[in-house]
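J.: Coordinates only, no sequence provided:
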């Protein structure tokens, strides 16, 4: 009668690893078949992790990895799952039971994560299929991994036993790769590229005024006034960009309204379109940081759209609902203060919105940070009281005045760069300032703790956009420190004290402080 022995360390580790990989591949395949990318267990667990990450940790990730923070998370998750798979396999060397329990536990975590992502009952098929596949492959490979002392196999795992495990492991690995690739291909059946192309050029009935030639100083080192779409900053909580076609998109206006409305994308596309030049800033932007960009948004005035439904008494905030279940609440008083500048946007730079910036439609409320104003991949606008808890408020942030503050006065030095060596002679210090809604009236520059000097300002486009500045001066050779500060259109000076992005308490109100750099004149 044959006797069994423990699998080798290598076979045990591979058994656990391959079982986990197969589970993820099958889950991704089924999510592609269902056209529900958010039901992929791998992405759902990642999104659940993001949801539970404390704000200071998120800020650290943004500071450290920038817009690659999601890629860093995906890489970290992949490494963690590889290690978990190896550990599961090693725990099951003596008996298959602990391994089966551990793989099943991972599957249950996936089910719970998908359930949170608003994929519906149908979406649960993906993590359930992943669980079944993972458990099944682990059981089969564990049996093949055990050497047997009978006439057909060598006790040390050679001969037929080794060949059987290798064949099984290779078959499972190829199947996992094929399933994962199949999931990616199937997901691309949602042809967002073709949908954007079909929208065509967006020609506003009310175009934005032309950008004057003196609105920026790119020759001195500032960015161009209008940010190229490829360079426009992106900050959101999605591991994968939601895929929604314009022809499938509808916008519902619900809640405290006199008459709920439902509009298709074509309904909105056929309305008189307006174009607004707007600078957007993220609340996570550090002093001197890059998360500020400007473009021409095209869409329809947001308040006019809400008034078609009739804003009922008692409404306190506008809650935007994204296709992925994400929500953002905008205080209604602050929305009204923005007036016709607040938009339901369907385009940037006279083209349909890029997918990563909210295609087919999004909200834009200039003068407010994005966490209370910018709902991408929009499907519903709900007029509500503050009893409705949006995403960030649910996580401890303040979504009501006076906790919600306008974008703070900020300025940064774009040229020279920190620690740059510049030729001797005249040196031009150039940068960017913004205080959306109030505009910039003055920028001052200080060199080596000397007197503050007024900088030359670029032509103002409108109070909701950034404004460039520059100062040319002669400096001696050696190291120099330069700082800048701005004054808004109402005469308020930029705050000197540096504060964290998220101050003690529940109020996320952006960073403060004067930006300074050190550079060397040759």
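T.: Sure, I can see it. Every value quoted in this text rests on a predicted model; they were computed, and no experiment measured them.

J.: only C-alpha atoms for contact and neighbour calcs from this point on.
T.: Fine.

J.: Which positions within stretch 95-115 qualify as buried?
T.: 96, 98-100, 102-104, 106-115 (16 or more other C-alpha atoms under 10 Å).

J.: Touching it from outside, list them.
T.: Outside stretch 95-115, the residues within contact range by C-alpha atoms under 8 Å, 6 or more residues apart in numbering are 16, 19-20, 38-42, 44-45, 48, 88-89, 91-92, 121, 123-124, 127-128, 130-131, 134-135, 138-139, 142.

J.: Please apply the same query to stretch 218-238.
T.: Under C-alpha under 8 Å, 6+ apart, the answer for stretch 218-238 is 47, 50-51, 67, 70, 215-217, 282, 290-296, 348-349, 356-357, 414-416, 428-432, 468, 470.

J.: alright, now check it against this:
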């Protein structure tokens, strides 16, 4: 699945299910992952989702084997693989925001998943009970093929993910600072916290647009160059993660340059019915602030530079 994402553009299920899982996660569990485990919390979540998916695939394989004791059909593994495929394209992909069958991510998506489950069915066939009279030695070899393929797959997955997990836990940007923190945090050590499994989206600065719409008289659609051309200010700002422990390192200070948010809203001219300002990022992260607060707080910026370097 992860390697299919690399070569075929398929998005791994743990990354797709991250957002809906967080939305239903009990507060005490979310607090433990973020407040206690911090950077390791995302790793634990992804690992847990992978274990769950391996368990489901194992359960389908076991069910296929049990059914094979009662019904004799070479197509039985494909039937159970089909159940797995339906679960993914009709339930999990829509939950992950890709729509029914995952077509929001491209029409080939359900076909790619069908191919992966077809391979899974072929692997299950190796573990079936062979016909009477089949050579016992070959029987043992063939019955061990699914286990061997599973072990190799898990090993390859470990090689793919373990370096990223190690970096996320032990090589976070803020971990490079020792002793007393400087008054202004070096850009390379500015703390980073992300909700995204598998990395954040890459944003093309040339194609990026800032859109301001909703209950406004004049919608805005600004390029990065147009945003930079507007009157701007610089501010030294200290940011701290809501999950930063006392004495923790999820806190940084930098010199930000950007456009006052209230100036952008003045350009858009909010209607009288509008009372909140909602934000949506490229990774679908959302936040909101009361309009009155934004208009009364000139320090709120749409920032594009940090310590003189583009964000």
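T.: Now that the structure is in, tell me what you want to look at. All values derive from a computational prediction rather than experimental measurement.

J.: Got a TM-score for the pair?
T.: Scored against TM-score structural alignment, normalised by the length of the second structure, the superposed chains reach a TM-score of 0.75; 280 aligned residues with a C-alpha RMSD of 3.6 Å.

J.: picking that back up, what about burial for the contacts of stretch 95-115 of the first structure, which qualify?
T.: Buried by 16+ other C-alpha under 10 Å: 16, 19-20, 38-42, 44-45, 48, 88-89, 91-92, 123-124, 127-128, 130-131, 134-135, 138-139, 142, out of the contacts of stretch 95-115 of the first structure.

J.: Where in the first structure does the strand ranked longest in the second structure fall?
T.: Counting by DSSP state E, the longest strand found in the second structure is strand 251-260. Per TM-score structural alignment, the counterpart of strand 251-260 of the second structure in the first structure is residues 292-301.

J.: Mind listing residues that contact the matching stretch?
T.: Contacts of stretch 292-301 of the first structure (C-alpha under 8 Å, 6+ apart): 202, 204, 208, 225-229, 232-233, 268-269, 271-282, 285, 340-350, 465-466.

J.: So what's the residue count around residue 98 of the second structure?
T.: Here the count is done by other C-alpha atoms under 10 Å, and residue 98 of the second structure has 18 residues near it.

J.: Residue 167 of the second structure versus the residue lying closest to it once chain neighbours are set aside, what's the distance?
T.: Among residues not flanking residue 98 of the second structure along the chain, residue 104 sits closest, at 4.8 Å (C-alpha to C-alpha, 6 or more residues apart in numbering). Residue 104 of the second structure sits 32 Å away from residue 167 of the second structure, going by C-alpha to C-alpha, to the nearest Å.

J.: cool, residue 124 of the second structure as well?
T.: 35 Å.

J.: And residue 265 of the second structure, by the same measure?
T.: Using C-alpha to C-alpha, residue 265 of the second structure is found at 40 Å from residue 167 of the second structure.

J.: now do residue 254 of the second structure
T.: From residue 254 of the second structure to residue 167 of the second structure the distance is 24 Å (C-alpha to C-alpha).

J.: Look at these two and report which has more neighbours.
T.: Between residue 254 of the second structure and residue 167, residue 254 has the larger neighbour count (other C-alpha under 10 Å), namely 20 against 12.

J.: which residues of the second structure fall in strands?
T.: Assigned by DSSP E, the strands in the second structure fall at 209-212, 220-223, 233-240, 251-260, 276-280, 286-290, 301-306, 309-310.

J.: Those strands: which one's closest to residue 132 of the second structure?
T.: strand 286-290 (61.0 Å; C-alpha to C-alpha).

J.: once the two are aligned, what's the mean deviation for that closest one against the first structure?
T.: Its matched residues in the first structure lie on average 1.0 Å from strand 286-290 of the second structure after superposition (mean C-alpha distance after the TM-score superposition for the first structure).

J.: That strand: which residues count as buried?
T.: Buried residues in strand 286-290 of the second structure (16+ other C-alpha under 10 Å): none.

J.: In the first structure, which residues correspond to that strand?
T.: Using TM-score structural alignment, the residues of the first structure aligned to strand 286-290 of the second structure are 327-331.

J.: Skipping its backbone neighbours, what lies nearest the aligned residue in the first structure for residue 223 of the second structure in space?
T.: Alignment note (TM-score structural alignment): residue 223 of the second structure maps to residue 264 of the first structure. Leaving aside its sequence neighbours, residue 264 of the first structure sits nearest to residue 250 (C-alpha to C-alpha, 6+ apart; 4.4 Å).

J.: How about the contacts made by the one you found?
T.: So residue 250 of the first structure contacts 262, 263, 264, 265, 379 (C-alpha under 8 Å, 6+ apart).

J.: how about it, what's its match in the second structure?
T.: Superposed on the second structure with TM-score structural alignment, residue 250 of the first structure falls opposite residue 209.

J.: returning to what we had before: just the buried ones among the contacts of residue 250 of the first structure, please.
T.: Buried subset of the contacts of residue 250 of the first structure (neighbour count, 16+ other C-alpha under 10 Å): 265, 379.

J.: which of the contacts of residue 250 of the first structure map to contacts in the second structure?
T.: Among the contacts of residue 250 of the first structure, the contacts conserved in the second structure (both residues aligned by TM-score structural alignment, their matches' C-alpha atoms under 8 Å) are 262, 263, 264, 265.

J.: burial count for the nearest residue to the second one once chain neighbours are set aside?
T.: Closest residue to residue 263 of the first structure in three dimensions, ignoring its sequence neighbours and counting by C-alpha to C-alpha, 6+ apart: residue 251, at 5.1 Å. Residues within reach of residue 251 of the first structure, counting by other C-alpha under 10 Å, total 18.

J.: and residue 251 of the first structure, what does it touch?
T.: The neighbours of residue 251 of the first structure, taking C-alpha under 8 Å, 6+ apart as the test, are 262, 263, 264, 265, 378, 379, 380, 381.

J.: before we move on, what about residue 19 of the first structure?
T.: 85, 103, 133, 134, 135, 137, 138.

J.: In JSON lines, list those along with distance to residue 198 of the first structure.
T.: Formatted as JSON lines, the contacts of residue 19 of the first structure follow (distance: C-alpha to C-alpha, whole Å):
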{"residue": "85", "distance to residue 198 of the first structure": "45"}
{"residue": "103", "distance to residue 198 of the first structure": "45"}
{"residue": "133", "distance to residue 198 of the first structure": "40"}
{"residue": "134", "distance to residue 198 of the first structure": "41"}
{"residue": "135", "distance to residue 198 of the first structure": "45"}
{"residue": "137", "distance to residue 198 of the first structure": "44"}
{"residue": "138", "distance to residue 198 of the first structure": "47"}
